[in-house]
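1. Quick one, fold the following:
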Amino acid sequence: MNVYSVIVCYYPDVRSLLQLCQTLIRSRSAVIMVDNSETRGLVDPVQLPGCTWMPLGENAGVARAQNIGIRHALGQGADVIVLFDQDSEIDATFLPSLLSPLEIGIPKVVAPVFHDASQGYEFPSFRLTRGGYPIKVYNAGRPLPYDVDIVTSSGSAATAATFAIAGLMEEEYFIDLVDTEWCLRCRSKNIPIQVVPAASMKHTVGQASIDYGLLRGFIHNPTRCYYQVRNALLLFRKAHVPFLFALREALSELLHKSLLVATADDRRAYIRNCSRAICHGVRGIGGKQLV
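-> Now for the predicted structure:
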């Protein structure tokens, strides 16, 4: 099986990146690193032997960077492509465990059990009801792979056949909900998505967490909040996204951002960006925006 790992980074910590790269190479994966940093030369490719380094010289967004790496991997004859962020933490058993359910030429997506690096709790995957409402799914000690509908892209793997059927990432989303939209596209084409309990990964999300009882979320800067709100509204325009799911996502984002505005120091920036996000989302304006 010809495995390629695509790592998207943005002003990365070189030590952590090197550790991830070395772990993947020892697991017999080719490694492609796509750098979204505006400043070139932050990383010396000599420090990352055995890896293909692709500096873009601009922040092209997660979706476009992933697509650049995926296209390169497919062009090199990849059977399976694994996606990572720069702060993904894995061990030597991760890749063999994750890829065990995959078969060459069969469309399928697999993902690990996902934990917060700082606080240790498990991030859920999601299973949609018949009407399209998302239900959180946790591992709960299950030993065997189990079916879900939405997973986080970091640490996930897909066969080349999957991309041939579902296509690549939606670049108009730039950063947030890219994986969600793509998973729902796979779902609409009956491509199975599974979580593999034997594969576990740590990851860092957001700058801090906000917890109001039943509502937990992560605090991101005003720019990220723009993309989160806008892209939630853009989901309504996708035929493969159930209306109930898009409605839940939009209302959840608006509620979370309302609480964030009430507690944040830089309220004006959050209000300005969220207002612009609503305007752009309703009008169907995507892509990178200067906010």
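2. make it CA atoms for all contacts and neighbour counts henceforth
-> OK.
3. tell me, what residue is most central in the chain?
-> Central residue of the chain (C-alpha atoms, centre = their mean): residue 153, 3.4 Å from the mean position.
4. tell me the contacts of it?
-> 83, 84, 111, 179 (C-alpha atoms under 8 Å, 6 or more residues apart in numbering).
5. switch the cut-off to 10 Å
-> Contacts of residue 153 were listed using C-alpha atoms under 10 Å, 6 or more residues apart in numbering, and they are 82-85, 109-112, 177-180, 182-183.
6. which of those residues lies closest to residue 277?
-> Of all these, residue 177 has the smallest distance to residue 277: 14.1 Å, by C-alpha to C-alpha.
7. May I have the secondary structure class of the residue nearest to the centre of the chain?
-> What DSSP: H, G, I helix; E, B strand; the rest coil gives for residue 153 is coil.
8. here's the other one to compare against:
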Amino acid sequence: MSDHALTSAPPSAGAVVVFFHPDRACVERANRLAAATRCVVVDNTPESSGAAALGLDPGITYIANRANVGIARAINQGVEALIRAGCSTAILFDQDSEPPATLITELPQQIARSEAAGERVALVGPAYDDPRLRGVAPFVRFGWCRLDRVAPTGHTPLDVDFLISSGSCINLRFWRDIGPMEDALFIDFVDLEWCVRAKRKGFRVLGIPWIRMTHELGGEPVRVFGRAYPMHGPLRHYYQFRNVIALIRRASMPMTWKSTEIVKLPVRMVIYCMWPTERARHLRMALRGIRDGWLGRLGPYDGDDT
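-> This is a model prediction of the structure:
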């Protein structure tokens, strides 16, 4: 989060922060968030030391899984805690996301305006800025064999096909109608699958172009022919390749999205498996992911080679 205090959120708003081996800066971000809104921290760190040892604000609801149960289940746990507390919106954050001061006020307000207008809006979210990549990323809609990129400009919400989870605000009124995040996917494409499901059920997903959030995708990027691509470790590449294959095989996923992913798959294979060090491990995990995705083997990775 920014160095400035966050604007206080509406009373019915809440936030979920997912921890995994958090450092001191992650804890400080969560504490600043808790000063402005109801906050739930879900900790996926296996050897979690507890809220007090971490230095979390006593007002934070702390859920220690003491295992990496995946981003989907952690989000679901946090959302359910906010529902029990009477919240009507839930803003999701990764532990290292840097929201601007007004994000936790404006996103719930946008949901409230949509509700007042009788619109069925499931999710709203900001444009995100990763300075290591290409700056402010466009919003996206699915097109045939490519993503249609929508510039985050103007002061009108934009209908989009999906938003990344961190920084997005869920309308909890429709949470039961849409259903929770899919546990079996574990980490990658969790947000995309949920957005597709919401839109299939007639709900809208809106990008809010005038709100920008700093967010880093993946590890240190690699540059290929002058363009930066976010890089991950071999295990993340397993999940990425596994889940994209598993979702491509589902009739519920849009054909436009499938066509784009089929085009991108060999490019990803070359970049993610041929550019980093330990190329053999990256390639082996990607191929194992493709195999498990095709066979429908989801959930946490249960192999030995990570």
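9. Tell me which residue of the second structure lines up with the residue nearest to the centre of the first structure.
-> Superposed on the second structure with TM-score structural alignment, residue 153 of the first structure falls opposite residue 165.
10. ok, now how distant is that match from residue 145 of the second structure?
-> Using C-alpha to C-alpha, to the nearest Å, we find residue 165 of the second structure at a distance of 24 Å from residue 145 of the second structure.
11. Where do the strands of the stretch 201-306 of the second structure begin and end?
-> With strands called from DSSP state E, counting those that start in this stretch, the stretch 201-306 of the second structure shows them at 204-214, 222-224, 227-229.
12. which of these is buried the deepest?
-> Among the strands of the stretch 201-306 of the second structure, ranked by average contacts under mean count of other C-alpha atoms under 10 Å, first place goes to strand 204-214 (a mean of 22).
13. tell me what that strand is packed against?
-> helix 103-116, strand 121-130, strand 135-136, strand 139-143, strand 158-159, helix 190-200 (3 or more C-alpha pairs under 10 Å, 6 or more residues apart in numbering; DSSP states H and E).
14. one more time with 7 Å
-> The helices and strands touching strand 204-214 of the second structure, judged by 3 or more C-alpha pairs under 7 Å, 6 or more residues apart in numbering; DSSP states H and E, are strand 121-130, strand 158-159.
15. That strand vs the first structure, mean deviation?
-> In this overlay with the first structure, the average offset of strand 204-214 of the second structure from its partner residues is 1.4 Å by mean C-alpha distance after the TM-score superposition for the first structure.
16. equivalent range in the first structure for that strand?
-> Alignment of strand 204-214 of the second structure against the first structure: residues 192-202, by TM-score structural alignment.
17. now that stretch, how far from the chain's geometric center?
-> 14 Å (C-alpha atoms, centre = their mean, to the nearest Å).
18. cool, stretch 168-181 of the second structure as well?
-> Taking C-alpha atoms, centre = their mean, one finds the center of stretch 168-181 of the second structure at 14 Å from the center of the full chain.
19. how about that stretch: buried residues?
-> 168, 169, 170, 171, 172, 173, 174, 175, 178, 180, 181 (16 or more other C-alpha atoms under 10 Å).
20. contacting residues for the first one?
-> Spelled out, that is residue 168 of the second structure. Residues in contact with residue 168 of the second structure (C-alpha atoms under 7 Å, 6 or more residues apart in numbering) are 91, 92, 123, 124, 125, 126.
21. Which residues lie in contact with the closest residue to it other than its chain neighbours in this structure?
-> Nearest-residue entry for residue 168 of the second structure: residue 125, 4.1 Å, with adjacent residues in sequence omitted and distances by C-alpha to C-alpha, 6 or more residues apart in numbering. Neighbouring residues of residue 125 of the second structure by C-alpha under 7 Å, 6+ apart: 107, 163, 167, 168, 169, 206, 207, 208.
22. Now do the equivalent of residue 125 of the second structure over in the first structure against residue 242 of the first structure, distance only.
-> With TM-score structural alignment as the matching criterion, the partner of residue 125 of the second structure in the first structure is residue 111. Counting by C-alpha to C-alpha, the gap from residue 111 of the first structure to residue 242 of the first structure is 22 Å.
23. now do residue 274 of the first structure
-> 24 Å.
24. Compare those two (neighbour count), which wins?
-> Between residue 274 of the first structure and residue 242, counting by other C-alpha atoms under 10 Å, residue 274 is the more crowded of the two (26 against 19).
25. That one pairs with which position in the second structure?
-> Matched to the second structure by TM-score structural alignment, residue 274 of the first structure sits across from residue 286.
26. these two touch, right, that match and residue 235?
-> No: look at residue 286 of the second structure against residue 235 with C-alpha atoms under 7 Å: they stay out of range, at 8.4 Å.
27. count of neighbours near the closest residue to residue 269 of the first structure other than its chain neighbours?
-> Nearest residue to residue 269 of the first structure, sequence neighbours excluded (C-alpha to C-alpha, 6+ apart): residue 222, at 6.1 Å. Applying other C-alpha under 10 Å, we find 21 other residues in the vicinity of residue 222 of the first structure.
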